[in-house]
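Undergrad: any chance you could fold what I've pasted below:
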Amino acid sequence: MKKLCTALLLALPSMSLLAAPAALPVEPKLAQQLAELGLKPTSVANSPVPGLLQVFTDRGLFFASADGQYLIQGEVFDLKNKVHINEEVMKPMRLAGVKKMAASAIEFKAKNEKFAVTVFTDTDCGYCRKLHSEMQDYLDAGITVRYLAYPRGGENSQTFSTLESIWCSKDKQGAMNKAKSGSEVSVAKCDTNVAAQYHMGQSFGISGTPALVLPDGSLIPGYQPAAALAAALTQLAKR
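TA: Purely as a prediction, here's the structure:
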């Protein structure tokens, strides 16, 4: 399913057919039902799908019936207009989020930058390490990589502590290089927003790493080779 959604994301044209809907009050009944599922709604609006609300939560986007009886989690496509509904709804939220966190991202900057992507990463993730081991390929392709933290095991995991140490390090790039190669990172303590980065990733609907946020706010779940990513970014820039 992940491969299908990624393929559709890259194949469908980016079409701004969705006007930003007016925010609606969160009905107490719906809020209560979501709370019972461990979800906290942050905003509610009418969705492009007749009869369904789009509900933004701390764990991503859901769709719900107006009476709150039905809750839907999954990808929704408008086949007539060739629009990936979830992506069009989430793009502006992701862009606003990564912009807010930009100052705290660990950046590997391309000398001849053509594109910049934000990558939610976990130091113990195999494909995150693979991506990082090919960093020079991305830089040579003109792709700047900006890392944000997404410890898959949560805030009580060893990975979370490692990520905090990286973000507290004087040499953040060097610490990231060490961690991604499997070496131990010196413990460092400071005030970081690693937890805020993680929670933001959850609100984007991210559940695995690496997760790539493209310049238009699109999300690609999973590793992408430099050549494939450069091709996708070039295609995106032409739209």
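Undergrad: rest of the way, CA atoms for contacts and neighbours
TA: OK.
Undergrad: what's the longest helix along the chain packed up against?
TA: In the chain, assigned by DSSP state H, the helix with the most residues is helix 85-101. Secondary-structure packing of helix 85-101 (3 or more C-alpha pairs under 8 Å, 6 or more residues apart in numbering; DSSP states H and E): strand 77-78.
Undergrad: can you tell me which residues contact residue 47?
TA: By C-alpha atoms under 8 Å, 6 or more residues apart in numbering, residue 47 lies in contact with 21, 53, 54, 63.
Undergrad: turn these into TSV, columns for secondary structure and neighbour count.
TA: Output for those, formatted as TSV (DSSP: H, G, I helix; E, B strand; the rest coil; neighbours: other C-alpha atoms under 10 Å):
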residue	secondary structure	neighbour count
21	coil	13
53	strand	22
54	strand	24
63	strand	24
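Undergrad: need these in a markdown table with distance to residue 89, can you?
TA: Formatted as a markdown table, the contacts of residue 47 follow (distance: C-alpha to C-alpha, whole Å):
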| residue | distance to residue 89 |
| --- | --- |
| 21 | 10 |
| 53 | 12 |
| 54 | 9 |
| 63 | 11 |
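Undergrad: quick check, nearest of those to residue 96?
TA: Checking the contacts of residue 47 against residue 96 with C-alpha to C-alpha, the nearest one is residue 21 at 16.9 Å.
Undergrad: now the terminal residues of stretch 130-139, how far apart.
TA: One end of stretch 130-139 to the other measures 15 Å (C-alpha to C-alpha, to the nearest Å).
Undergrad: here is the second sequence; please produce its structure so I can put it next to the first one:
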Amino acid sequence: MGIQFKKYSLVLATLASFIITGSMVQAQTLAEQKVKNEIQKQLGDRAKVTGVKSTPIKDLYEIAIGGDIVYADASGRYLIQGELIDLKSGTNLTEQRSNEINRIKWSDLPLNDAIKIVRGNGARQMAVFADPNCGFCKRLEKSFQDLNNVTIYNFLVPMLSADSLTKSQQIWCASDRAKVWTDWMVGGVAPSGKTDCANPLDRNAALAKKLGVTGTPAMFFVDGSRVAGAVPLAQIEKKLK
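TA: The predicted structure is shown next:
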């Protein structure tokens, strides 16, 4: 009788736990939806809220607007821009979540639309969206000269000027695209030649828009993560590993 009572009590306790947990999850979901509705109401057509998630801080909510992360209070009245860092663990929660929501599927990249450069055995892979007139892209390309055993796929996305488009066309139309690209980005030797060959520039622009690339350089890695800007080579090496 005692054993049966204990089993019955355990079942009741487990059931109660499920009910309480379910109620808490439902309440959290409702709170998140409420914040999302209010933020979207405030923003109107200026931007679309793609997600709302609770944070470890009470009444502070993570707001995903496109590929960006911001924060809001429970009323949905105040937006906070900045990074949320867990000082105990040293984790940058904003960066962590940004990487999660902006992750891509490497196999979906149309690599034939990129200029392929192989160094060493080419075992490690990365993709770069770059404008030929982008100063930070040139700085990044120069640092790439110290990378080994890597394959880099350069997607030309002329964003800066009409000359960017012309140079992108000339580079793509060259018989040795990789050499002409490197000669210009690293050596300053301007491309020349025809501009009227078939090219993937429109497709690259559409892909950049789809992936939320709004500036160059933007790098993508095999694990689907991304890094924006001309970051130190050590950070790139870490991602390649």
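Undergrad: the nearest residue to residue 191 of structure 1 once chain neighbours are set aside: neighbouring residues, count only.
TA: Distance criterion C-alpha to C-alpha, 6 or more residues apart in numbering; nearest residue to residue 191 of structure 1, sequence neighbours excluded, is residue 168 at 7.7 Å. For residue 168 of structure 1, the count of nearby residues is 19 (other C-alpha atoms under 10 Å).
Undergrad: sorry, back to before: so what's the gap between the longest helix of structure 1 and the chain middle?
TA: Put simply, helix 85-101 of structure 1 sits 8 Å off its chain's centre (C-alpha atoms, centre = their mean, to the nearest Å).
Undergrad: equivalent analysis for stretch 222-233 of structure 2, please.
TA: Averaging C-alpha positions (C-alpha atoms, centre = their mean) puts stretch 222-233 of structure 2 9 Å from its chain's average.
Undergrad: please apply the same query to stretch 70-80 of structure 1.
TA: Relative to its parent chain, stretch 70-80 of structure 1 has a centroid offset of 19 Å by C-alpha atoms, centre = their mean.
Undergrad: how about stretch 57-75 of structure 1?
TA: Using C-alpha atoms, centre = their mean, the offset of stretch 57-75 of structure 1 from its chain centre is 19 Å.
Undergrad: list the contacts for the residue nearest to residue 191 of structure 1?
TA: For residue 168 of structure 1, the contact set (C-alpha under 8 Å, 6+ apart) comprises 188, 189, 190, 191, 192.
Undergrad: quick one, strands of structure 2?
TA: 49-54, 60-65, 68-73, 79-80, 85-86, 91-92, 115-119, 124-130, 150-156, 218-221, 226-228 (DSSP state E).
Undergrad: the fifth one corresponds to what range in structure 1?
TA: Under TM-score structural alignment, strand 85-86 of structure 2 corresponds to residues 77-78 of structure 1.
Undergrad: now do the first one
TA: Residues 41-46 of structure 1 are matched to strand 49-54 of structure 2 when aligned by TM-score structural alignment.
Undergrad: check the mean deviation of that stretch from structure 2.
TA: Compared with structure 2 after fitting, stretch 41-46 of structure 1 has a mean deviation of 2.7 Å; criterion: mean C-alpha distance after the TM-score superposition for structure 1.
Undergrad: structure 2: helices as residue ranges?
TA: Per DSSP H, structure 2 carries helices over the ranges 2-43, 93-101, 135-144, 162-173, 177-185, 201-210, 233-240.
Undergrad: tabulate those (CSV), appending distance to residue 66 of structure 2.
TA: CSV is the format used below for the helices of structure 2 (distance: least, C-alpha to C-alpha, whole Å):
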stretch, distance to residue 66 of structure 2
helix 2-43, 12
helix 93-101, 9
helix 135-144, 24
helix 162-173, 27
helix 177-185, 31
helix 201-210, 11
helix 233-240, 24
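Undergrad: residue 150 of structure 2: which of the ones you listed is closest?
TA: Nearest of the helices of structure 2 (C-alpha to C-alpha): helix 233-240, 8.6 Å.
Undergrad: pull the residues that contact that closest one.
TA: 124, 125, 126, 143, 144, 147, 221.
Undergrad: which one (most neighbours) among those?
TA: For those, counting by other C-alpha under 10 Å, the largest number of neighbours falls to residue 221: 22 neighbours.
Undergrad: still on that earlier bit, deepest of the helices of structure 2, which one?
TA: Stretch with highest mean neighbour count among the helices of structure 2: helix 162-173 (a mean of 21; mean count of other C-alpha atoms under 10 Å).
Undergrad: so the equivalent of residue 96 of structure 2 over in structure 1 versus residue 77 of structure 1, what's the distance?
TA: Aligned counterpart of residue 96 of structure 2 in structure 1: residue 88 (TM-score structural alignment). With distances taken as C-alpha to C-alpha, residue 88 of structure 1 is found 10 Å from residue 77 of structure 1.
Undergrad: same question for residue 168 of structure 1.
TA: Taken as C-alpha to C-alpha, the span from residue 168 of structure 1 to residue 77 of structure 1 is 42 Å.
Undergrad: about what we covered before: off-centre distance for the match of strand 49-54 of structure 2?
TA: What separates the centre of stretch 41-46 of structure 1 from the centre of its chain is 19 Å, taken as C-alpha atoms, centre = their mean.
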